[in-house]
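In: sequence and predicted structure below; questions after.
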Amino acid sequence: MTSIAFFDIELNTTGKLLLDIGCVLSDGTGFHKNHPEEFAQFITQCDFICGHNIVAHDLAYLRRHFGHPEWGLDKAIDMLLLSPLLFPRQPYHRLLKDDKVQTEERNNPLNDAKKARDLFYDELSAFRALDDTFKGILYGLLHNQSGFDNFFRYLNYAAPVNKEQLTSKIRGLFQGEICKESELDHFIDEDPVALAYTLALLNCDDRFSITPPWVLKNYPDVERLFFLMRNNPCLQGCDYCSRAHDPLLALKKHFVFSGFRKYGDEPLQEDAVRAAIQGESILAVFPTGGGKSITFQVPALMSGENAKALTVVIAPLQSLMKDQVDNLEKKGITEAVTINGLLDPIDRGKAIERIENGYASLLYISPESLRSVTIERLLLKRKIARFVIDEAHCFSSWGQDFRVDYLYIGDFIKNLQQKKGLDYTIPVSCFTATAKQKVIEDIRSYFKEKLQLDLRVFRADASRTNLHYRVYQRDNEEEKYSQLRSIIEEKNCPTIVYVSRTKRARKLAQKLTSDGFVAKAYHGNFNGLHNGVWFFCLAQILAFNAFSGYLCIF
């Protein structure tokens, strides 16, 4: 009968001092003491040794201790390496949390060894339940990889390993799920482990299951392979790419629109969306209310579905972030979250959990949030599809709203890429409503210098034919107020009245209310509104659309 030892060792925080060893054999015999030599003797007759993260952790220490660079590797089965292959779907295995085994008793390696035994037998059952074709794919990719190889030996499992057959099996099983032009032969030769993790996640066929953070950290090529096979439209337009990368299909699916907005006769919105889908970095200068949000939301939702990736939207105003998330939820799109200073600890925790668990494809944050360790750690755990920078004129000292924290964005992205071990630059989309040529040059120069990105510019005509301006000269406050009342009565539509002070906004709202109008005062002292918002009195109704109503400067 095949004998297997399940073990775990406890080290101090520096990883240099052994504190304890726990082991249980497949026949139930146990070992629990801090004595490596006795442990080695205890397992000497075992055919296999098994544990969680033993290749990189437990055996690494024991190899140094015994002075043998290969000690234990010829018998090792590492369940950490196997878990994402066999339990890729949410909810994940009850004993797993990222790279740790869940246990009720901390710092007890014998207890952890018993948990590892339970997990191992569940992994055996999970493998046996797999489709025969996928079993063969996993064997073909991993049968000669340390930590994986002995799992197949324990099972006495073997399958054809000819690369041509392996490639054919992958294309057949994932037909219509990956790009037909994917260079599978190259991936098999260069990144077999990363390819196995990528295919396991695709094989579970669950929209919100994601790659565990420890896999992204140790096998960063998983992100690249996901991109190349699922998020990189081929020139030939294979069946998968024609369906998965069609922005019109995505627009119809998520927003029920049959086509994108045109500016004049130019399809700039659709062109910008297609450029983002192709992985280009862009700068879009579209007028307020001209569809900037959809231009980045459509590619973000597509990347979330195709590559299980997160798009990070950096915006200056907390109230606008919340507004965008709320508007998406009204459309039935629940994949967007915001993390900002207005959230209480419970809501903040829920938002973080949704990102960690893969339920969010869009994250809205302020530029100041990039200095948060929590945000950095959060983004390290997810594949990042793109950074979107709203109100991008804030980069430029020539712009009307220069924000110093915007200048940190490039450094943050560069540092994040280095920590994730990426060999490519995460693309960027910048959006602004109005930008002079000097501001556009500043934005493009910034990203060229910081990230070596060339931003493709999509610029709409800034003129707004639906806006009309009229000036009324009145000599005193009473005449001004009388004129305002006449305008409101004449237009009979949602009206915004801008004033210069908070106190004046309140007084004007009170006066309009006393005269029979429905008026409310909004200003920067209200909770939930950014301090930079102009003080204004909103007359007629509270919910309004600035461009379907009437604007008065008072």
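Out: All right, it came through fine. What you see is a predicted model, and the numbers here were worked out from it, not measured in a lab.
In: drop to CA atoms for contacts and neighbour counts, all remaining ones
Out: Noted.
In: list the buried residues of stretch 145-164.
Out: Residues of stretch 145-164 classed as buried by neighbour count (16 or more other Cα atoms under 10 Å): 146, 147, 148, 149, 150, 151, 152, 154.
In: show me what the longest helix seen in the chain is packed against.
Out: Longest helix in the chain, counting residues (DSSP state H): helix 109-128. Secondary-structure packing of helix 109-128 (3 or more Cα pairs under 8 Å, 6 or more residues apart in numbering; DSSP states H and E): strand 4-11, strand 18-25, strand 30-32, strand 48-51, helix 79-86, strand 100-101.
In: okay if I get the ones you listed as CSV plus distance to residue 412 and mean neighbour count?
Out: Conversion of the helices and strands packed on helix 109-128 to CSV gives the following (distance: least, Cα to Cα, whole Å; neighbours: other Cα atoms under 10 Å):
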stretch, distance to residue 412, mean neighbour count
strand 4-11, 34, 24
strand 18-25, 38, 21
strand 30-32, 46, 18
strand 48-51, 37, 25
helix 79-86, 29, 23
strand 100-101, 28, 16
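In: pasting the second one now:
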Amino acid sequence: MSDASPRGSSERPFRPRCLSIDLEVGLRSGRIRQLAAVRGDSGERLHCRVGDLAAALARLDALASGCSFVLGHNLLAFDRPHLAAVAPRLRLLELPVVDTLWLNPLAFPRHPYHHLVKHYQDGGLRRAQLNDPLLDAQLTLDLFRDQMLALQQRQREEPDLMLAWHWLTTSGQSSEAVHSLFATLRRRPRPDDAEARQAIARLLAGRGCAQHALEVVDAAAASGWSLAYALAWLSVAGGNSVLPPWVRHQFPAAGKLIGHLRDVACARADCCWCREHHDARRELRRWFGFADFRAEPAAADGDSLQQRIVEAALRGEHLLAILPTGTGKSLCYQIPALSRFTRIGALSVVISPLVALMADQVAGLRSRGIDACVAINGLLSMPERADALDRVRLGDVGIVIVSPEQLRSPMLRKVLAQREIGAWILDEAHCLSKWGH
């Protein structure tokens, strides 16, 4: 990967020997309407509004001559298949591929990811104007430069993580360019299996269940990019980061690995992670500072009913909890919701019909220094509503309280679809009888 590693201002500029390409394809026809490309090393450009597609593809192929790899954003799932469908003999299709969409969660796992990439389901590029493939090809080069700089920093700070990524992302086919990228950054060959598994074990230590971590390490060779994305998220877990929505959709195993490590308690008494993060009393003290749950109302055996409810919710069980007014009902769902948010980044959706109660819930949590809750109802101004939806979308909150009629909103449903939902909570039973349909 010649000159693919960014340099300081006193050294050579960033000039990867690649061709960055982008296509505009008709939504209904599926035909290529425009194509564009930029050479990373020379800056040569090509932009064709397709009339004679064969001639345009020939020019594109000629521009790729001498390149070490092809670069694109969502290249593997979109641009390359379209090119292969119309011209399977293109020489550029034989070149190794680097997809900046796939690299982005590794380079920028922490919210808000990268300013050139939208935090939406498709992970598309942010652009100043639509339908400009030449601009997108240049934006992809800019993004790739920033990704390489970020990965260089990761190599200095977390060499184990880079080692694990090098091994995990280059185990299958079409990995030649990615291998070259990591080999350039690490200045080392691809690690062997034993070395990689040892690094992954070190990365998982203290970040999840020890027993489940052993299982993940044993199966690591088959986990590939999914485990790479899981490790990226774990490296910044506990803040406001979430797995990008497109990762959850295209690599569902990534979320399952995180859940297996952090959201499923083992039975071993010596597992410090599970004993700390799945213990109802410890979570009560952590979030609310109380030493113990309310003794009343009590279960049939005399134990705290409040504690029983929280324990069942922490285990992820479906449950109906009935408590008298004023006996700490809200805490029964707040503790599991906040715990799940910090463990796996999941969102809990609370359906509540009372606007005044929503405000009280948010204010009560904020008075304890908990800012991970937001309410959405019809009384919000447009700027307030937009801010609340952004906080939900970007992973700033773990609890969203909505009035029942808000679920008719296409925008709210679109935002919810971009988060992993940890629980649906009906705060009042009559929400189900009145609005359940």
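Out: On my side now, so go ahead. The structure displayed is predicted, hence computed values, not measured ones.
In: overlay them and tell me the TM-score.
Out: After superposition, the two chains reach a TM-score (TM-score structural alignment, normalised by the length of structure 2) of 0.85; 399 aligned residues with a Cα RMSD of 2.2 Å.
In: between the helices and strands packed on helix 109-128 of structure 1, which one is nearest to residue 334 of structure 1?
Out: Set against residue 334 of structure 1 and scored by Cα to Cα, those come closest in helix 79-86, at 26.0 Å.
In: matching residues in structure 2 for the closest one?
Out: Using TM-score structural alignment, the residues of structure 2 aligned to helix 79-86 of structure 1 are 100-107.
In: mean deviation of that stretch from structure 1?
Out: Here stretch 100-107 of structure 2, set against structure 1 after superposition, deviates by a mean of 0.5 Å using mean Cα distance after the TM-score superposition for structure 1.
In: before we move on, the earlier item: what does the longest helix of structure 1 correspond to over in structure 2?
Out: Going by TM-score structural alignment: helix 109-128 of structure 1 matches residues 133-152.
In: ok, average deviation of that stretch from structure 1?
Out: Once fitted to structure 1, stretch 133-152 of structure 2 is off its aligned match by 1.6 Å on average (mean Cα distance after the TM-score superposition for structure 1).
In: need the contact partners of that stretch.
Out: For stretch 133-152 of structure 2, the surrounding residues in contact (Cα atoms under 8 Å, 6 or more residues apart in numbering) are 4-6, 14, 20-24, 34-38, 40, 45-47, 71-73, 100, 103-104, 106-108, 116, 125, 127, 162, 185.
In: returning to what we had before: tilt between the longest helix of structure 1 and helix 79-86?
Out: Using axes from the mean of the first three to the mean of the last three Cα atoms, to 10 degrees, the direction of helix 109-128 of structure 1 lies 30 degrees away from that of helix 79-86.
In: buried residues in the following helix or strand past helix 109-128 of structure 1, which are they?
Out: Counting by DSSP states H and E, the next helix or strand C-terminal to helix 109-128 of structure 1 is helix 132-142. Buried residues in helix 132-142 of structure 1, counted by 16+ other Cα under 10 Å: 134, 135, 136, 137, 138, 139, 140, 141, 142.
In: and the next helix or strand after helix 132-142 of structure 1 against structure 2, how far off on average?
Out: Using DSSP H and E, the helix or strand that follows helix 132-142 of structure 1 in sequence is helix 149-155. Following the fit onto structure 2, the mean deviation recorded for helix 149-155 of structure 1 is 3.0 Å by mean Cα distance after the TM-score superposition for structure 1.
In: for helix 149-155 of structure 1, packing partners?
Out: By 3+ Cα pairs under 8 Å, 6+ apart, helix 149-155 of structure 1 packs against strand 76-78.
In: thinking in terms of the whole chain, how far from its middle is stretch 252-272 of structure 1?
Out: Between the centre of stretch 252-272 of structure 1 and the centre of its chain there are 25 Å (Cα atoms, centre = their mean, to the nearest Å).
In: next: stretch 222-240 of structure 1.
Out: 18 Å.
In: first to last residue in that stretch, what's the distance?
Out: One end of stretch 222-240 of structure 1 sits 19 Å from the other (Cα to Cα, to the nearest Å).
In: tell me the buried residues in that stretch?
Out: For stretch 222-240 of structure 1, burial by neighbour count (16+ other Cα under 10 Å) applies to 222-234, 238, 240.
In: and stretch 109-118 of structure 2, by the same measure?
Out: In stretch 109-118 of structure 2, counting by 16+ other Cα under 10 Å, buried: 109, 110, 111, 112, 113, 114, 116, 117, 118.
In: again with stretch 330-347 of structure 2
Out: Buried residues in stretch 330-347 of structure 2 (16+ other Cα under 10 Å): 331-347.
In: try stretch 34-45 of structure 1
Out: Quick answer for stretch 34-45 of structure 1 (16+ other Cα under 10 Å): 36, 39, 42, 43.
In: residue 226 of structure 1 and residue 88 of structure 1: what is the separation?
Out: 15 Å.
In: my error: substitute residue 29 of structure 1 in the last question.
Out: Going from residue 29 of structure 1 to residue 88 of structure 1 by Cα to Cα gives 32 Å.
In: residue 395 of structure 2 contacts residue 237, correct?
Out: No. Assessed by Cα atoms under 8 Å, residue 395 of structure 2 is found out of contact with residue 237, at 11.5 Å.
In: right, I'll leave it there.
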